[in-house]
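# Provide a 3D model corresponding to the input given below.
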Amino acid sequence: MNLETLQQVIATSNKIALGTALDSQADVKIVNFVWFPESPETLFFSSVKDSAALTTYAQQPDVAFISVPSDGAVGNPYIRAQHVQLVRSDKTMADLLPRYLETVPNYQKVWDLIGPKLVVFELKPKTLYVDPGLGQEKGTLHF
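Predicted coordinates for the structure are as follows:
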C-alpha cells in the first residue's frame, strides 16, 4: 500500500464516522475531516467547544473511524482505523479553514454559523487500512 492510493481514497470522502465509547456506551458521529498529503499520518476534524462530545474525548480518547464515501464514489472506497488516540490540536480552525473550503462542499455555511465555536482535534493512526474499492488491492499503511 502506498501514499498515492491513500490520497486517491481520501479524495472520495470528506466525512468520517467517528466511534467512541464511554462507560460501556458506544456512540458514533459523522464529522467532516481534512487531510494534508504532506502529513499523511494525521486527519483533522472539529467539534463545537461546548458539546458533550468533548467530555467523551477527554475521558476516553481511544477511538475508531471509517471514512464515508461521497455520493458517486465508485467501488465504495474507504479508510479505517482502530485504537486511534484523539488529541486536541495546536492548529486552529482559521489554520484549517482554507482546506475545509477546498474539500468540503458548502463548508462556508458551517463556518458562518458556528466557526468561532469550533475546536480542532487530530487523529493519528499507527496503522490505517486502505480499501480503494471493489476489485482493487487493499492494504495497511503503518506510520
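
# from now on I want contacts and neighbour counts done on CA atoms only, so please keep to that.
OK.

# so Y100: helix, strand or coil?
Each residue gets one of three states, and Y100 gets helix by DSSP: H, G, I helix; E, B strand; the rest coil.

# measure how buried I66 is and give me the count.
19 (other CA atoms under 10 Å).

# looks like it contacts I79 (just checking).
Yes: the criterion here is CA atoms under 8 Å, and I66 meets it with I79 at 5.6 Å.

# please give me the structure for this one as well, since I'd like to look at both together:
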Amino acid sequence: MVGDQVLGQETTTGRLSYQPIVAVFHNPPSQTLRIDLGDESIVATGIHRFWKAGRGWTMARELKPGDTVRTLAGLSTVRSVESDQVQPVFNLQVAEGRTFFVGRTGTLVHDNSLIEAVTDPFDAAPELESVVRKD
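Below is the predicted model of the structure:
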C-alpha cells in the first residue's frame, strides 16, 4: 500500500488532490465504533478523526446522531455511533494534506499525523474538476 495514492481534500480551500501513502500503521486489536451514515457504516477507533461540518476535526467517539460529516459529494448525517468489536486497526500517513476519503461515499478523515487547527474551514462540496493527480 505504501506508494498507492488516495484522494484527500485541503480543509481551508476545498482543493482535492491525490496523495501518495508514505506509511501504513498496523496497530494491536482495539475497541472500535460503527458510525452509521445511512448509505454505509464506517468502523473506526474512538480516536480516529472525522471532519465534522462547522467544527473541523472531531474524534469518532465525539460524533453524535444528527452531526454532519464531510464527504466527497458534500455532507452526510450521522445516524448512530455504536460500540463494535475489538479488532486489529490500521491507519495511513499521506505525503501532504494529511487527509483522505474512506468508504463508498468518501467520508473525509485525518491520517496518523498531528492535527493542525483549521481556523477558516471550507465546508462546501468539492468540484470534481478540481482534482489534481500527483504521478
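
# just give the TM-score of the two.
Put the two chains on top of each other and the TM-score (TM-score structural alignment, normalised by the length of structure 2) is 0.30; 67 aligned residues with a CA RMSD of 4.4 Å.

# now the helices: where do they sit in structure 1?
Along structure 1, counting by DSSP state H, helices occupy 3-10, 53-59, 93-103, 107-114.

# can you list the buried residues in stretch 16-29 of structure 2?
In terms of neighbour count (16 or more other CA atoms under 10 Å), stretch 16-29 of structure 2 has its buried residues at L16, S17, Y18, Q19, P20, I21, A23.

# show only the entries of those residues found in helices.
Among the buried residues of stretch 16-29 of structure 2, none falls in helices (DSSP H).

# make a markdown table from these and add distance to Q9 of structure 2 to it.
Putting these into a markdown table (distance: CA to CA, whole Å) gives the following:
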| residue | distance to Q9 of structure 2 |
| --- | --- |
| L16 | 4 |
| S17 | 6 |
| Y18 | 9 |
| Q19 | 10 |
| P20 | 13 |
| I21 | 14 |
| A23 | 18 |
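
# nearest to I42 of structure 2, of those?
Nearest to I42 of structure 2 out of the buried residues of stretch 16-29 of structure 2 is I21 (CA to CA; 20.2 Å).

# for the nearest residue to that closest one once chain neighbours are set aside, give me its contacts.
Nearest residue to I21 of structure 2 in three dimensions, chain neighbours excluded: V94, at 4.4 Å (CA to CA, 6 or more residues apart in numbering). The contact partners of V94 of structure 2, by CA atoms under 8 Å, 6 or more residues apart in numbering, come to V6, Q19, P20, I21, V22, A23, D111.

# and the residues you listed as a markdown table, adding distance to Q85 of structure 2?
Shown next, in a markdown table, are the contacts of V94 of structure 2 (distance: CA to CA, whole Å):
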| residue | distance to Q85 of structure 2 |
| --- | --- |
| V6 | 26 |
| Q19 | 30 |
| P20 | 30 |
| I21 | 27 |
| V22 | 28 |
| A23 | 25 |
| D111 | 22 |
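
# quick check, nearest of these to R34 of structure 2?
R34 of structure 2 lies nearest to D111 out of the contacts of V94 of structure 2, by CA to CA, at 18.4 Å.

# buried stuff in stretch 49-59 of structure 2?
Within stretch 49-59 of structure 2, judged by 16+ other CA under 10 Å, the buried ones are R49, F50, W51, K52, A53, G56, W57, T58, M59.

# turn those into TSV, including distance to P29 of structure 2 and secondary structure.
Output for the buried residues of stretch 49-59 of structure 2, formatted as TSV (distance: CA to CA, whole Å; DSSP: H, G, I helix; E, B strand; the rest coil):
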residue	distance to P29 of structure 2	secondary structure
R49	18	strand
F50	21	strand
W51	24	strand
K52	26	strand
A53	30	coil
G56	27	strand
W57	24	strand
T58	22	strand
M59	18	strand
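
# go through those and say which is closest to G74 of structure 2.
Using CA to CA, A53 is the member of those that sits closest to G74 of structure 2, with 9.7 Å.

# ok, K29 of structure 1 touching G19?
Yes: at 6.7 Å, K29 of structure 1 counts as touching G19 under the criterion of CA under 8 Å.
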